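Q: okay, here's the prediction I keep looking at, along with the sequence it came from:
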Amino acid sequence: MMRTRPLKVALLGCGVVGSEVARIMTTHADDLAARIGAPVELAGVAVRRPDKVRAGIPAELITTDATALVKRGDIDVVVEVIGGVEPARTLITTAFAHGASVVSANKALLAQDGASLYAAAQEHGQDLYYEAAVAGAIPLIRPLRESLAGDKINRVMGIVNGTTNFILDKMDTSGAGYSEALDEATALGYAEADPTADVEGFDAAAKAAILAGIAFHTRVRLDDVYREGMTEVTAADFASAKQMGCTIKLLAICERAADGESVTARVHPAMIPLSHPLASVREAYNAVFVEADAAGQLMFYGPGAGGSPTASAVLGDIVAVCRNRLNEATGPGESAYTQLPVSSMGEVVTRYHISLDVADKPGVLAQVATVFAEHGVSIDTVRQKGKDGEASLVVVTHRAPDAALSGTVEALRKLDTVRGVASIMRVEGE
């Protein structure tokens, strides 16, 4: 039997994602009601610019008073798609206090202050769902929180920003430089006018914090995530990657230490073998590779941004939360029982690709090799190319701690025969 009284949804924000959520709620109203077991009604939409025309949304639902909307008391679900830390945090906690569950796409807030949001939701007996905060339409948060809840996840590695993947893919396939590829991404609408959050890794770092917290049942904040952007990646780096049978991706990597006593979370460009599933992720798509004890290797792939894909994830959460309310239940809350420490980047162990500009004369290679040995970094392969008294030296190492590699590079820069360190890139996925 379907309940006739509708569940009421308040929408905070009506931009690209919010307007698409409102459209789907309207056009798919009958299907949503059948799936939930009760009608779902859009009860109010909080916006900053009330005079803007919003097709399909009745004018009487529009308000600029978001606080009054979430305090109404008859709202069942608040959907927050305004982004940023404030006023989103205050509005979400106010919604909990006034009896509403929350669906959010706010990766920045969740990465910075997810623990307090979980606590507020638990205090008031409400749900906090946020599938759309990471990887757009790709079902990822729910599989990690629910489907893999009985397994031990050891590693989560993925492409979680479509803008950077588009740029790097164009550099790889067309030979374009970074600036040229960025211009194309901007022209096609993949990059914002100010692309800093994407290309400097801030967006991916927030998502890495969320993924690490869920995967390892511990609290990981944005400040815990090592972040390195991809603006320094060059065509020469791609040429070197191809010689190694690799490509370059901006990766979010969350790992459990081998002894299980700590975790790490990091975002940076990396070379990965062409044989790795992530290497074939093209254009603005996202993909996340998960390694677990029992399930083995899993990959989640699909569109990671945009109005419709993100709205799809939001609607999925709305359905789940509404079902919970009908059953007078709540979904999974925070799971941080392990309380594992987050190790520094210096403790991360991986391989490295280092490109050096050196003097083309006898003994240089021996000097360079000595520096690597003195810092405990073992060399796997070396390639050297010289011309007119100058040479390039490419060194690929075996696995070593990041701190040891940093010490090596610092010492190399002090050698008279080393004119410059052209590139340092980690090698992952082997």
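A: Nice, thanks for sending it over. All values derive from a computational prediction rather than experimental measurement. Residues are numbered from 1 along each chain as shown.
Q: could you use CA atoms for every contact and neighbour count after this?
A: Fine.
Q: summarise which helices and strands the helix or strand where Thr408 lies is packed against.
A: Taking DSSP states H and E as the definition, one finds Thr408 inside helix 402-413. Packed against helix 402-413, as judged by 3 or more C-alpha pairs under 8 Å, 6 or more residues apart in numbering; DSSP states H and E, are the following elements: helix 364-374, strand 418-427.
Q: the shortest one: which residues count as buried?
A: Same thing as strand 418-427. 418-427 (16 or more other C-alpha atoms under 10 Å).
Q: give the residue farthest from the middle of this structure.
A: Within the chain, the residue lying farthest from the chain centre (C-alpha atoms, centre = their mean) is Pro362, at 46.2 Å.
Q: where's it relative to Glu390, distance?
A: Distance, Pro362 to Glu390, by C-alpha to C-alpha, to the nearest Å: 12 Å.
Q: could I get the full set of strands for the stretch 101-250 of the chain?
A: Counting by DSSP state E, counting those that start in this stretch, one finds strands in the stretch 101-250 of the chain at the ranges 101-104, 128-129, 153-159, 226-227, 246-256.
Q: and those strands, which is most packed in?
A: Stretch with highest mean neighbour count among the strands of the stretch 101-250 of the chain: strand 101-104 (a mean of 28; mean count of other C-alpha atoms under 10 Å).
Q: hang on, the residue farthest from the centre of the chain in a helix?
A: No: read with DSSP: H, G, I helix; E, B strand; the rest coil, Pro362 is coil and lies in no helix.
Q: return the residues in contact with Val79.
A: Counting by C-alpha atoms under 8 Å, 6 or more residues apart in numbering, Val79 touches 9-12, 102-104, 314.
Q: and which of those residues is nearest Cys254?
A: Ser104 (22.4 Å; C-alpha to C-alpha).
Q: which ones are touching that closest one?
A: Counted by C-alpha under 8 Å, 6+ apart, Ser104 has contacts 79-81, 128-133, 314.
Q: how far away is it from Gly386?
A: In terms of C-alpha to C-alpha, Ser104 sits 55 Å off from Gly386.
Q: for comparison:
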Amino acid sequence: MTDEPAKPIRVALLGCGVVGSAVARMLVTNAADLRARVGAPVELVGIAVRRPAKDRTDLPVDPATFTTDAAELVTRADIVIEVIGGIDPARELLLSAMAHGASVITANKALLAEDGPTLYAAADAAGVDLYYEAAVAGAIPILRPIRESLAGDDVRKVLGIVNGTTNFVLDKMDTSGAGFEETVTQAQALGYAEADPTADVEGFDAAAKAAILASLAFHTRVRGADVFREGISDVTAADIAAAKAMDCVVKLLAICERTTGPDGDGINVRVHPAMIPRSHPLASVRDAYNAVFVEAQAAGQLMFYGRGAGGDPTASAVLGDLVAVARHRVAGGRGPGESAYADLPVLGIGTSTTRYHISLDVEDRPGVLAQVAQAFAAHDVSIETVRQHIPANSATGQAHANLVVVTHRATESALSATVDALAASPSVAEVVSVMRVEGA
């Protein structure tokens, strides 16, 4: 009796941009290794594109493989890989693919953050896999470790740099002293930032990734709209210099943490710039690299670091998912589905606690410091340090002082009330900046 040859795993690819091209190239050039690792041939049956006439002769793919009919393509595949991005038509195509029995691999963070439960429900109904390692932090294996390797542990916090564009901008501002606009222009010239960098610099991209990380870490459905978001467009050279004076750097952080309070457990998910000590592992993450720091009850502190974007790194994550999903097709069975049993409340930003760095422009006269201290005390915010610098004000002839206050840990709501009180004080000309201080 002879073994019959394994039936090929038919793969459809939606999108052939930077990431899609890298996926297609790896599928073809690594075909022999993929067959050995999967236990069956992996056959690329079609690539859906918008412009079929575009020159793609650099890809080792038969031109007949390209099609503009994505809706038809997803009905004749065992696995559909989606790298087109956006909400629609990606959602309809993936739901159709699963309804026709195909497992899905996607890098679509925006869709997962907005409508992940719908995709999970469709996968469960069809008995297929939904994998999305490439949706967060490119080549860095972070989702599967949280979803599978730490499944028996209690994750308490996920703290990460998950957007390479903003990390590049803030790193260059720190090392060169350049301003925000100048550094964004440099990032665009190098291909690290889009022509319209809004999704990156305003934190939308990082917020979608934070929602995915929090959903997995805390077994709770978290949508992108649940994430507090603040971008880096207001970060100034003065903020960078202030961080240096504290031996800190400024990073755009995605922070997902579980909290326990008098009213029970909850989770806090936020994205914003923050100062972190140079001694913290995330402070050394340079250029467009990403890193995610995980704290779990039994495992302790773990850090995942690597290239967070780009064609080849993201394709590496896609192919890793492909091997896992294809093996399930060959051997039978499925990977883990949605785990949202905890159903913890997503708390507002007002409940989060951290330290704060506040820069004030105040009148330089007796009693002002006492008034400032009273504003903090009235709202239960404890002061850790105060530093004062007195520049001459040639325009008015009136002396002003720059007062820098660093607090102990306080809630966001208490700090916000304090800032409002300071802004209303006749002794305070301006609340120049407020920045959170994390990792200390």
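A: Nice, I can see it. Bear in mind that the values here come from a model prediction, so they are computed numbers and not experimental data.
Q: please enumerate the helices of the stretch 201-350 of structure 2.
A: Secondary structure of the stretch 201-350 of structure 2 by DSSP state H, counting those that start in this stretch: the helices cover 204-218, 237-245, 311-331.
Q: dump those helices into CSV; add mean neighbour count and distance to Thr411 of structure 2 as well.
A: What follows is these, written out as CSV (neighbours: other C-alpha atoms under 10 Å; distance: least, C-alpha to C-alpha, whole Å):
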stretch, mean neighbour count, distance to Thr411 of structure 2
helix 204-218, 27, 20
helix 237-245, 18, 21
helix 311-331, 21, 37
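Q: and of those helices, who's closest to Tyr341 of structure 2?
A: Short answer: helix 204-218, nearest of those by C-alpha to C-alpha, at 9.2 Å.
Q: check the mean deviation of the closest one from structure 1.
A: Taken over the aligned residues, the distance from helix 204-218 of structure 2 to structure 1 averages 0.2 Å (mean C-alpha distance after the TM-score superposition for structure 1).
Q: angle of that helix against strand 155-161?
A: Angle, helix 204-218 of structure 2 to strand 155-161, by axes from the mean of the first three to the mean of the last three C-alpha atoms, to 10 degrees: 160 degrees.
Q: which part of structure 1 lines up with helix 204-218 of structure 2?
A: Taken onto structure 1 by TM-score structural alignment, helix 204-218 of structure 2 occupies residues 202-216 there.
Q: what's the answer for stretch 311-323 of structure 2, then?
A: Per TM-score structural alignment, the counterpart of stretch 311-323 of structure 2 in structure 1 is residues 307-319.
Q: now do stretch 417-434 of structure 2
A: So stretch 417-434 of structure 2 sits over residues 407-424 in structure 1, by TM-score structural alignment.
Q: count the residues that sit near the residue opposite Leu282 of structure 2 in structure 1 once aligned.
A: Using TM-score structural alignment, the partner of Leu282 of structure 2 in structure 1 is Leu278. Using other C-alpha atoms under 10 Å, the number of residues around Leu278 of structure 1 comes to 24.
Q: ok, back up a step: please tabulate the strands of the stretch 101-250 of structure 1 in CSV, including the columns distance to Glu334 of structure 1.
A: Output for the strands of the stretch 101-250 of structure 1, formatted as CSV (distance: least, C-alpha to C-alpha, whole Å):
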stretch, distance to Glu334 of structure 1
strand 101-104, 14
strand 128-129, 9
strand 153-159, 16
strand 226-227, 23
strand 246-256, 18
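Q: out of those strands, which gets nearest to Ala404 of structure 1?
A: With C-alpha to C-alpha, the closest approach to Ala404 of structure 1 among the strands of the stretch 101-250 of structure 1 belongs to strand 226-227: 16.5 Å.
Q: can you list contacts of the closest one?
A: With contacts defined as C-alpha under 8 Å, 6+ apart, strand 226-227 of structure 1 is touched by 200-202, 205, 265-268, 344-345.
Q: confirm that Ala12 of structure 2 sits in a strand.
A: Yes: per three-state DSSP, Ala12 of structure 2 lies within a strand segment.
Q: enumerate every residue touching it.
A: By C-alpha under 8 Å, 6+ apart, the residues touching Ala12 of structure 2 are 44-48, 73-74, 77-81.
Q: returning to that earlier point: what is the nearest of the contacts of Val79 of structure 1 to Thr370 of structure 1?
A: Nearest to Thr370 of structure 1 among these, with distances taken as C-alpha to C-alpha, is Ser104, at 53.0 Å.
Q: what does that closest one align to in structure 2?
A: Aligned counterpart of Ser104 of structure 1 in structure 2: Thr106 (TM-score structural alignment).
Q: surely the match of Leu282 of structure 2 touches Phe289?
A: Yes: in this structure Leu278 of structure 1 lies within contact range of Phe289 using C-alpha atoms under 8 Å: 7.5 Å.
Q: shared neighbours, the two?
A: By C-alpha under 8 Å, 6+ apart, the residues touching both Leu278 of structure 1 and Phe289 are Gly158.
Q: name the nearest residue to Arg223 of structure 2, ignoring sequence neighbours.
A: Among residues not flanking Arg223 of structure 2 along the chain, Ala113 sits closest, at 5.0 Å (C-alpha to C-alpha, 6 or more residues apart in numbering).
Q: how far away is the one you found from Ala370 of structure 2?
A: 46 Å.
Q: quick check: the two most widely separated of the contacts of Ala12 of structure 2?
A: Ala48 and Asp78 (15.3 Å).
Q: just to revisit the earlier point, for the match of Leu282 of structure 2, which non-adjacent residue is spatially closest?
A: Closest residue to Leu278 of structure 1 apart from its sequence neighbours, by C-alpha to C-alpha, 6+ apart: Ala287 at 6.7 Å.
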